[in-house]
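# When you get a sec, could you give me coordinates for this:
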Amino acid sequence: MASAPAPAPAPAVPGSAPVPALVLKPYINFKVLTNPETAAAMAANIKHRNLPETISVAAVSDLYKTVIERTQQLDKARSERNRVAAEIKSLFGESKEAKRQKLVERGRVLKEEIHTQEAELAVLETQLYDQAVLIPNNTHPTTPIGPESAAQLIRIHGYPLLDHVTLSKQLDLVDFESAAAVTGSRWYYLKNEAALLELALVQFATQRAVKAGFMPVITPDVVRPEVVQACGFQPRDEASQTYWVSTTPPGSSKANASTLSQSDADQQRQQHHYHQHSALCLVATAEISLAGMNLDKTLEESQLPIKMAGFGRAFRAEAGSRGAEVKGLYRVHQFSKVELFVLSKADPGVSDNILEEIRKFQEDLFEELGLCYRVLDMPTEELGASAYKKYDIEAWMPGRNSWGEISSTSNCTDYQSRRLNIRYRTNKIINKPLLTSTDKPSSSNNDSPSSNSVITTEFAHTLNGTAMAIPRIIVALLETYQREDGSVRLPECLWPFMAGVKEIRPKGV
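Predicted structure coming up:
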């Protein structure tokens, strides 16, 4: 048993064309879940990440054993049904009619039993996969254990300097008030040099990424929720930060449509359906769109690693944030982002090396921008479900009088690829007995008598990293490069993209 049962097609949003069901079948490694040694390590990993007790390796293991037992019972019943059917076909003549009828009755009973067992097994398999997909990836052995305070300091570059909301007002760079009237709190207009600065940062990061061998991609900002979930996010969770897309306006006749026979509860369920089962949702990071580019694809090993640099908009509800977290541009609902994404061979050594390469690339960007930053090896409670190992990079932000995250990079090993079914063909070495003089060579297309390798498929490892999260970099640049006269000097690496602007001065000066 390798993959989950196919889910029912998602209902179409009223007023829109039907959206074909997207069936994603995760390939769960149940061997490690049922092995006492590895299962214990995975249970400890869940505890180290401070995840809910409802996520249980033991429960999944027990369910898996039950599914195996029920599957064996079902196979036994099917085998007996086939034997009975074959015996019925062999009986001829009136003398054998009584035995034949008895077997026919036995076949009818078996058919009903098999139908019941199949229905029960389907329910058990659904429960099994619903619980199994909640188990997080393993944790790298060097990852610190505990909350954010347990993060290990890797290094500090530069020195802390001195605020961006005040600077942006004095320099006429950001209009929060108009955006609040048009859209709501934590939305913004970038204008004048700030608008140029966003475009310059995107160009700067993208050009450096292309030089480093990354393929540039402009990603869709809207994806199916199944892809979001396959990447390790939970878009339908009550605490989700996801914005949903619907073609049905709130309060419209379609949204409120009901009949006289509908109960209030029915109407509430219908309105809940429009929110929870929208066909699409806005991405919180281009990582999701880039991961989905290779959905259900089998690549060649020679193509790996595949390195992509995607530009897109990120949308986050950011519910529950308060205080300095929501001041100015630091935590907003929409922002531009250049995201790095890599598909690599399923070798922890290979993907670990690529993770370090991504981190080095990010550090080179921030050093070229002249930022004071530090690199953190993030502990278990700060890892998302998909992350095997994660680094955060934080810049010193005088306006917060603290460090603020500007980037991160994660190795997700095969967690995402198993859920998105991203594989690659590879030659796998196997032990084969030596041929004797009486042996005949195999005619298989996959191997030869002179070789001990066969072509098989492996799930690729996926890695992601932020090259440039625009608003927070703008915060760090304004506060780092401010001068005594109120102007802001721009780093030289951005000059080619700034339409001749090398510094930002108060208007009229």
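# Going by C-alpha atoms from here, please, whenever you check contacts or count neighbours.
Will do.
# Nearest residue to the middle of this structure?
Centrality entry for the chain: nearest residue to the mean C-alpha point is Cys231, 1.8 Å, by Cα atoms, centre = their mean.
# That one is in contact with Asn421, isn't it?
No - in this structure Cys231 lies outside contact range of Asn421 using Cα atoms under 8 Å: 11.3 Å.
# any idea how far Gly508 lies from Gln170?
From Gly508 across to Gln170, the span is 11 Å (Cα to Cα, to the nearest Å).
# which of those two has more neighbours?
A direct count of neighbours by other Cα atoms under 10 Å for Gly508 and Gln170 places Gln170 higher, at 15 against 4.
# got the contact list for that one?
When contacts are counted by Cα atoms under 8 Å, 6 or more residues apart in numbering, Gln170 is found next to Gly486, Pro506.
# ok, now Val223?
Val223 makes contact with Leu280, Cys281, Leu282, Val283, Ser289, according to Cα under 8 Å, 6+ apart.
# Now rank the residues you listed by neighbours and give me the top one.
Most surrounded of those: other Cα under 10 Å gives Val283, at 27 neighbours.
# ok, now how distant is that residue from Ile68?
For Val283, the distance to Ile68 - Cα to Cα - is 38 Å.
# Kindly report the same for Glu363.
49 Å.
# Between these two, tell me which one has more neighbours.
Glu363 (20 against 15).
# sorry, back to before: and the closest residue to the residue nearest to the centre of the chain other than its chain neighbours, helix, strand or coil?
Among residues not flanking Cys231 along the chain, Gln416 sits closest, at 5.2 Å (Cα to Cα, 6 or more residues apart in numbering). Taking DSSP: H, G, I helix; E, B strand; the rest coil as the rule, one finds Gln416 in the helix state.
# Please work out how many residues are found near Gln416.
That count, for Gln416 with other Cα under 10 Å as the rule, works out to 28.
# My understanding was that it contacts Asn464; is that so?
No - if you go by Cα under 8 Å, Gln416 and Asn464 don't touch, sitting 11.1 Å apart.
# which ones are touching Ser408?
Here Ser408 is in contact with Lys390, Tyr391, Asp392, Ile393, Gly465, Thr466 (Cα under 8 Å, 6+ apart).
# which parts of the longest helix seen in the chain are buried?
Using DSSP state H to define each element, the chain has its longest helix at helix 97-132. Neighbour-count burial for helix 97-132 flags 100, 103-104, 107, 110, 114, 117, 121, 124-125, 128-129, 131-132 (criterion: 16 or more other Cα atoms under 10 Å).
# before we go on, could you also do this sequence so I can check it against the first one:
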Amino acid sequence: MRQNLIERNSEANLAEMLSLYQRLQNGEKDLQSRIEHLYLSLPNFSHPSTPVGDPSKFRLLHLHGSPKLIPRPKNEVDLLSNEFVPHRCGNRARRTGHGTLRSSRALVAGCGSRAYAFYDSLAVLEAALLQLTLNRTREAGFQLIAVPDLLLSSVIQRCGFPTTGDRSQIFNIAERKGSGVGNGTLFSLSGTAEMALAAFCADRVFGEVGTAEAEFFCAVSRCFRHEIAPQESLLYRTHQFTKVEIFCVTEPSPEVGDKVFERIVEFQKKLYSDLELHFRVLEMPTSELGNSAHRKIDIEALMPGEGRFGEISSTSNCTDYQAMRLNILWKQDSAAKRHPYAYTLNGTGCAVTRILKAVVETHQNSDGSIDIPCVLWPYMNGIRRMQMEESPLIAL
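Next up is the predicted model:
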């Protein structure tokens, strides 16, 4: 246990937990809530194949495709934003970019830093990416669930996400007294639909005898996160974005868990391959696993405008970590009085801002136009290439 906490770079206080437990055994009262708080901060145990160490210790599993040769590639902001630059011929300016991405002063004043808005062909592209992904999940047999974005903070904690402290990325909302749910109840904005899908499965028994060894769900939702890195581009890390999430409940078996894990990763690889992205598949080290993850694989796509790979998806096998905390059970024997905890797994289908960034940077042309991958054509209202439309020269 202690070694696992070290490898996972965990802040869980095992010594305090053991001390409180001993005091509880000795008859002291009012310690249960503190013990539970500490218990929820413990991480899962790591998979034997998980590399031990810091983020640099990832293991490369697969490299797909090759980089497209793009002379002087631009990032998504330079390609898409509605900016004006001075014209060589005097006191006039011309617009650069497609003007389909807005992060103007007025928008920031109303929504805060890192705010953005898609419109025109870029909004169509966002919808196309979502629709393609949802169609693929339906073809794969995943059940679509419409989930809320506002959750009880306690549910988020039981999923393995801290809601307070320096490591928390969660936006918390305290309920007003007298509003009907519970005076002072703490709610939080969802950071991923994984949280709401896990809550949807809480206090349920899955796996009727004779049924499939896993049940697959998916949801599209807005995701809200505190995380920000000033050095990263606008769409790579934002406070709010749209994402399709995959969530699975399986028989509590390492073999079944590994099989479902690989199925999610293969789903992602096929989708990103069809979007004609150059990407790599990584086995992530212990320091990069969230509390709930037993094993995690990330997929990173090349972002030509920045000359680096950036994460576009993650897949995690959480074994029975979330199920124990949310009472998600699996019926293995219809006569049993108590059923074992299920396994849960989750994976990114499409995190729109990052996928969109990778797509427009990968498929840009030297004239500033952007070719739409053919797999998206049925969803693009006839748009197969986003042309940069220079506005007439405008007096400053």
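# Next, the equivalent of Ile299 of structure 2 over in structure 1: secondary structure please.
The equivalent of Ile299 of structure 2 in structure 1 is Ile393 (alignment by TM-score structural alignment). Secondary structure assignment for Ile393 of structure 1 (three-state DSSP): strand.
# can you count the residues close to Ile393 of structure 1?
Around Ile393 of structure 1 there are 25 residues (other Cα under 10 Å).
# Please report how far it lies from Gly232 of structure 1.
21 Å.
# In structure 1, point out the residues matching the longest helix belonging to structure 2.
Scanning structure 2 for the helix with the most residues, using DSSP H, yields helix 254-274. Aligning helix 254-274 of structure 2 against structure 1 (TM-score structural alignment) gives residues 348-368.
# for the aligned partner of Phe459 of structure 1 in structure 2, what are its contacts?
Alignment note: Phe459 of structure 1 maps to Tyr341 in structure 2; criterion TM-score structural alignment. Taking Cα under 8 Å, 6+ apart, we find Tyr341 of structure 2 in contact with Pro252, Asp320, Ala323, Met324, Asn327, Ile328, Leu329, Trp330.
# give me that answer again for 6 Å
Tyr341 of structure 2 makes contact with Ala323, Ile328, Leu329, Trp330, according to Cα atoms under 6 Å, 6 or more residues apart in numbering.
# what about the counterpart of the last one in structure 1, helix or strand, and which?
When structure 1 is aligned by TM-score structural alignment, Trp330 of structure 2 is paired with Tyr424. Counting by DSSP states H and E, the element that carries Tyr424 of structure 1 is strand 423-429.
# Next: Gln72 of structure 1.
Using DSSP H and E, Gln72 of structure 1 sits in helix 57-90.
# buried sites along that helix?
Quick answer for helix 57-90 of structure 1 (16+ other Cα under 10 Å): 57-58, 60-61, 63-64, 66-67, 70-71, 74, 77-78, 81, 84, 88.
# quick revisit: now for the strand holding Tyr424 of structure 1, which elements pack on it?
Other helices and strands packing on strand 423-429 of structure 1, by 3 or more Cα pairs under 6 Å, 6 or more residues apart in numbering; DSSP states H and E, are strand 298-300, strand 453-459.
# for those strands, which one ends up most surrounded?
Ranked by mean neighbour count, those are led by strand 453-459 with a mean of 17 (mean count of other Cα atoms under 10 Å).
# quick one: the strands in the stretch 51-200 of structure 2?
Secondary structure of the stretch 51-200 of structure 2 by DSSP state E, counting those that start in this stretch: the strands cover 59-64, 83-86, 92-96, 101-102, 117-118, 143-144, 150-152, 172-174, 186-189.
# For Met380 of structure 2, which of the ones you listed is the nearest?
Closest to Met380 of structure 2 of these is strand 117-118 (Cα to Cα; 14.6 Å).
# Now that closest one on structure 1. Mean distance?
Mean deviation of strand 117-118 of structure 2 relative to structure 1 after superposition (mean Cα distance after the TM-score superposition for structure 1): 0.5 Å.
# Show where that strand falls in structure 1, residue numbers please.
Using TM-score structural alignment, strand 117-118 of structure 2 pairs with 189-190 in structure 1.
# got the contact list for the matching stretch?
Contacts for stretch 189-190 of structure 1 (Cα under 6 Å, 6+ apart): Val174, Asp175.
# For Asn50 of structure 1, give me its contacts.
Contacts of Asn50 of structure 1 were listed using Cα under 6 Å, 6+ apart, and they are Glu381.
# Quickly note the distance from the aligned residue in structure 2 for it to Ala214 of structure 2.
Counting by TM-score structural alignment, Asn50 of structure 1 corresponds to Asn9 in structure 2. Separation of Asn9 of structure 2 from Ala214 of structure 2 (Cα to Cα): 31 Å.
# and Phe204 of structure 1, which of the helices and strands packed on strand 423-429 of structure 1 is closest to it?
strand 298-300 (30.4 Å).
# what's the mean deviation for that closest one versus structure 2?
Counting by mean Cα distance after the TM-score superposition for structure 1, strand 298-300 of structure 1 comes out at 2.8 Å.
# again, but for stretch 352-363 of structure 1
Looks like 0.5 Å for stretch 352-363 of structure 1 (mean Cα distance after the TM-score superposition for structure 1).
# OK, contacts around the nearest residue to the match of Phe459 of structure 1 once chain neighbours are set aside?
Using Cα to Cα, 6+ apart and skipping residues adjacent in sequence, the residue nearest Tyr341 of structure 2 is Leu329, 4.4 Å away. When contacts are counted by Cα under 6 Å, 6+ apart, Leu329 of structure 2 touches Val205, His339, Pro340, Tyr341, Ala342.
# Please list all residues in contact with the counterpart of Arg384 of structure 2 in structure 1.
Counting by TM-score structural alignment, Arg384 of structure 2 lines up with Lys502 in structure 1. By Cα under 6 Å, 6+ apart, the contact set of Lys502 of structure 1 is Leu490, Trp495.
# mind checking how far Lys502 of structure 1 is from Pro216 of structure 1?
From Lys502 of structure 1 to Pro216 of structure 1 the distance is 27 Å (Cα to Cα).
# Arg483 of structure 1 too?
35 Å.
# who has more neighbours, those two?
Ranked by neighbour count (other Cα under 10 Å), Arg483 of structure 1 and Pro216 place Pro216 first, with 18 against 13.
# so what corresponds to the more buried one in structure 2?
Checking TM-score structural alignment: Pro216 of structure 1 goes with Leu144.
# angle of the longest helix of structure 1 against helix 57-90?
160 degrees (axes from the mean of the first three to the mean of the last three Cα atoms, to 10 degrees).
# for helix 97-132 of structure 1, the distance to its chain's centre please.
Its chain's average C-alpha position is 38 Å from that of helix 97-132 of structure 1, according to Cα atoms, centre = their mean, to the nearest Å.
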